[in-house]
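# Okay, predicted coordinates and the sequence, questions at the end:
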Amino acid sequence: MPSRTTVGVVGGGPAGLLLARLLHQAGIDCVVLESRDRGYVEQRQRAGILEQGTVDALRACGAAERLDAEGLVHDGIELRWNRRGHRIDFPSLTGGRRVRVYAQTELVKDLIALRLADGAPLLFDARVTAVTGADTDRPVVHYTHQGAERSLHCDFVAGCDGFHGVVRTAIPAEELRTFERVYPYSWFGVLADVPPSCDELIYAHSPRGFALHSMRSPAVSRLYLQVPNGTDPAAWTDGQIWDELEARFAVDGGWRLARGPITQRAVLPLRSAVTEPMRWGRVLLAGDAAHIVPPTGAKGLNLAASDAVVLARALAQWAATGTTAALDAYSDARLQAVWRAEHFSWFMTTTLHSAPGQSPFDTRLQLSQLDRIAASPHAAAELAENYAGLPLV
């Protein structure tokens, strides 16, 4: 087991694995510690929408072979309200940018396979218990693996271990500020073995609540319903789920929702959170360890990938020149992008969902905003630019 490395990467999700890939290509040694086993990590269901910038980053580091072969290219999304639909065309509004549908499970599998093929250290079932010396030039990651307590001495520690991870606790509480919002509704998500009833994602505003039609592949549909917090997914029959989806997606015309066997179901609470700063001493945060967004804007995975790209560049500059200028700027630069993504995610969420006890006045404001997007190329471009991804800085 390695006891010394340049960068200790805690967390084997997209942020940690992509960071490790980029560091490896830059000739910077790192060790990835993941608390779960490989099977769990590769089956952990999360987002599946990749911005243009994320795709470009994966291609640049040689991690997009399967993505390019199997990912679904989407040039837009459809908004539905008042039994009408309106398509937002990304390339025409963003100068050619588009998104791809590629499940996080598949991206993680690709990055793990590359890491192992490189023979680079990736330890599963390695539970980090503490990070000490964050304010020194030799922080230490303490962890247990194969029944033994171990220590990893690092130049830097990258916390990619999620919002409730251990690395955040290495930063003194008085140095951290966390801003949070908990939404008064959840998403009831299902996977169904049925070809999608649409070519691109459908976001529906309905008097009955929000609904989203997505997909995992040409043969598997991914669908969501807005439900009250605390909803028991087992309380719904398959028929009730399909009936409710059909009612919320209803539009005038001949469109129909295809039904099929539901294979998975889960209720996902919606919340936002941002931790400031994203760097303290030799500890740096990335991905969910630093920020959480509701999934309505499809930003979570893409923010994590952007964190990894910017952090890898900063560490490469340090390794090549000894200067910490880019590392010193990491937190401020990323927080600007994070808050932009938080605002867009909040906008999409509050525009499309009906809050408990919502007044008719507030509903009229939502409908007015949707009408504005349909009527104004400027409003549509603002949505498209944020959804397809703003340029990485």
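Perfect, thanks for sending it.
# C-alpha from now on. contacts and neighbour counts both.
Fine.
# What count of nearby residues applies to the closest residue to residue 186 other than its chain neighbours?
Leaving aside its chain neighbours, residue 186 sits nearest to residue 269 (4.4 Å; criterion: CA to CA, 6 or more residues apart in numbering). By other CA atoms under 10 Å, the residues close to residue 269 number 20.
# for comparison:
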Amino acid sequence: MQFRDLKKQYQKYKHEIDTAIREVLLSAEYIGGRQVSELEEQLAEYVGVKHCISCANGTEAMTLVAMAWGVKEGDAVFVPDFTFFSTGEIVSFQGATPIFVDVDRDTFNLDATKLEKAIQKTVKEGKLTPGVVIPVDLFGLPANYPEIEKIARKYNLLVLEDGAQGFGGNINGQRACSFGDAATTSFFPAKPLGCYGDGGAVFTNDDELAQLIKSLKVHGKGDNKYDNVRIGLNSRLDTIQAAVLKVKLQAFINHELEDVNRVSRLYNEGLEGIIEIPLIPEGFYSSFAQYTIKLKSNEQRNNLKDKLKQKGIPSMVYYTKPMHQQGAFANLEFDENDFKVTNELCNIVLSLPMHPYLSDQDIETIIREVMLNTC
């Protein structure tokens, strides 16, 4: 059994993927081939924004936006404490200071009430200038953008949606990667829409921001690649990855997004009342990058993980350590009491196998083993 079965996906779309890759090999346009611009157009249309700018990976997608916005030393950037390291890393990379904010226990996402308190505390201290908030669409569920954007406007903050895990989710029909002032996603293979290597993209309705990011991602180019008008990066999505993503995007739209939600419904039916299952608020739709349950204790979580492994069932812990406890941020000051939810979640969460090709038999097996080892 696979945690996320990329082999089955390839087997189903082998002809289409092989053909797409072969076209690139025959054209020899490995960088900047037509498939890249075609993919960007298709992604922008799907998400519902004017611009999609592809790049090398999801981390650099966020870095490009931070560079374009001029995030710098002395700025405070608000980041959820329960997320992957890169969201805070790109802040420090710019010389700014990440301010970690606890999350909502039900959704795993940035807690809007605690966000406002963190902003007020930062303003009162007067050491840093609040500039940006980076909500994360954790495990496929969009963050609470209606509330977060309201707070951001109140304090004149820019909002960067980290949609690395959220692509395909929506809030009342508005799709992930269309929120805030800009959004980013990752095409890492295990993401809801993944390629066969690294890849990422920036989404925005801001024409000027789009043009600036197009320059920054190719060494700060001006009219051509030998006219360099600013310091930038080398951050391009290669043509083979774009060709693969074009095939996968159609599969994602045609059935994969609905299929993972079907898997989640079957999990919910079997596990409700046994353990804490994911909560999807009314009006929200998840792309289920992960199906994450909560156990009663660290001991119970670890025991279940071990028992599942003995039965050949993979599971993962996202995340074992809060952002504020990462060694790279050891220079930052914090109050441990501000992160009670995140500290608890790191001890009790467990993600079960989740992908569009999970069979009913495998789902039943997983549910049975969870029930046997938690009751």
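Looks like it arrived, so ask away. The structure displayed is predicted, hence computed values, not measured ones.
# Need the TM-score from the superposition.
The TM-score (TM-score structural alignment, normalised by the length of structure 2) is 0.25; 160 aligned residues with a CA RMSD of 6.8 Å.
# circling back to that earlier point, how close does the residue nearest to residue 186 of structure 1 sit to residue 187 of structure 1?
6 Å (CA to CA, to the nearest Å).
# Pretty sure residue 316 of structure 1 sits in a helix.
Yes: if the criterion is DSSP: H, G, I helix; E, B strand; the rest coil, then residue 316 of structure 1 is within a helix.
# show me what contacts the residue nearest to residue 186 of structure 1?
Listed by CA atoms under 8 Å, 6 or more residues apart in numbering, the contact set of residue 269 of structure 1 reads 183, 185-187, 229.
# what's the answer for residue 363 of structure 2, then?
Residue 363 of structure 2 is in contact with 263, 266-267, counting by CA under 8 Å, 6+ apart.
# Any quick PyMOL command for the buried ones out of the residues you listed?
To isolate the buried ones among those in PyMOL, judged by 16 or more other CA atoms under 10 Å, type:
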select buried, resi 263+267
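# Show only the entries of the contacts of residue 363 of structure 2 found in helices.
Those of the contacts of residue 363 of structure 2 mapping onto helices are 263, 266-267, per DSSP state H.
# Next, format the contacts of residue 363 of structure 2 as JSON lines and append distance to residue 26 of structure 2.
What follows is the contacts of residue 363 of structure 2, written out as JSON lines (distance: CA to CA, whole Å):
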{"residue": "263", "distance to residue 26 of structure 2": "39"}
{"residue": "266", "distance to residue 26 of structure 2": "44"}
{"residue": "267", "distance to residue 26 of structure 2": "44"}
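# ok so, going back, looking at the contacts of residue 269 of structure 1, which has the most residues close by?
With neighbours defined as other CA under 10 Å, the most crowded of the contacts of residue 269 of structure 1 is residue 187; it has 24 neighbours.
# That one looks like it's in a helix, true?
No: per three-state DSSP, residue 187 of structure 1 lies outside any helix segment and is strand.
# pretty sure it contacts residue 268?
Yes: here residue 187 of structure 1 reaches residue 268: they are 5.0 Å apart, a contact under CA atoms under 8 Å.
# who touches stretch 375-383 of structure 1?
Contact partners of stretch 375-383 of structure 1, identified using CA under 8 Å, 6+ apart, comprise 88, 90, 93-94, 372-374.
# Give the buried residues for it.
Across stretch 375-383 of structure 1, burial judged by 16+ other CA under 10 Å covers 380-381, 383.
# looking at it, residue 123 of structure 2 is touching residue 117, isn't it?
No: Residue 123 of structure 2 lies out of contact with residue 117 (CA under 8 Å); the separation is 9.9 Å.
# quick one: which of those two has more around it?
Shown here are residue 123 of structure 2 and residue 117; by other CA under 10 Å, residue 123 has more neighbours (15 against 12).
# May I see the buried residues of the helix or strand harbouring that one?
With elements taken from DSSP states H and E, the one containing residue 123 of structure 2 is helix 112-125. For helix 112-125 of structure 2, burial by neighbour count (16+ other CA under 10 Å) applies to 112, 114-116, 118-119, 122.
# Let me have the residues you listed in CSV, adding distance to residue 285 of structure 2 as columns.
Converted to CSV, the buried residues of helix 112-125 of structure 2 look like this (distance: CA to CA, whole Å):
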residue, distance to residue 285 of structure 2
112, 19
114, 23
115, 23
116, 25
118, 28
119, 28
122, 33
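# For residue 362 of structure 1, give its distance to residue 155 of structure 1.
Residue 362 of structure 1 is 52 Å from residue 155 of structure 1, where distance means CA to CA.
# and the two? which has more neighbours close in?
residue 155 (18 against 13).
# Could you look up the SS state of that one?
Criterion first, three-state DSSP; result for residue 155 of structure 1: strand.
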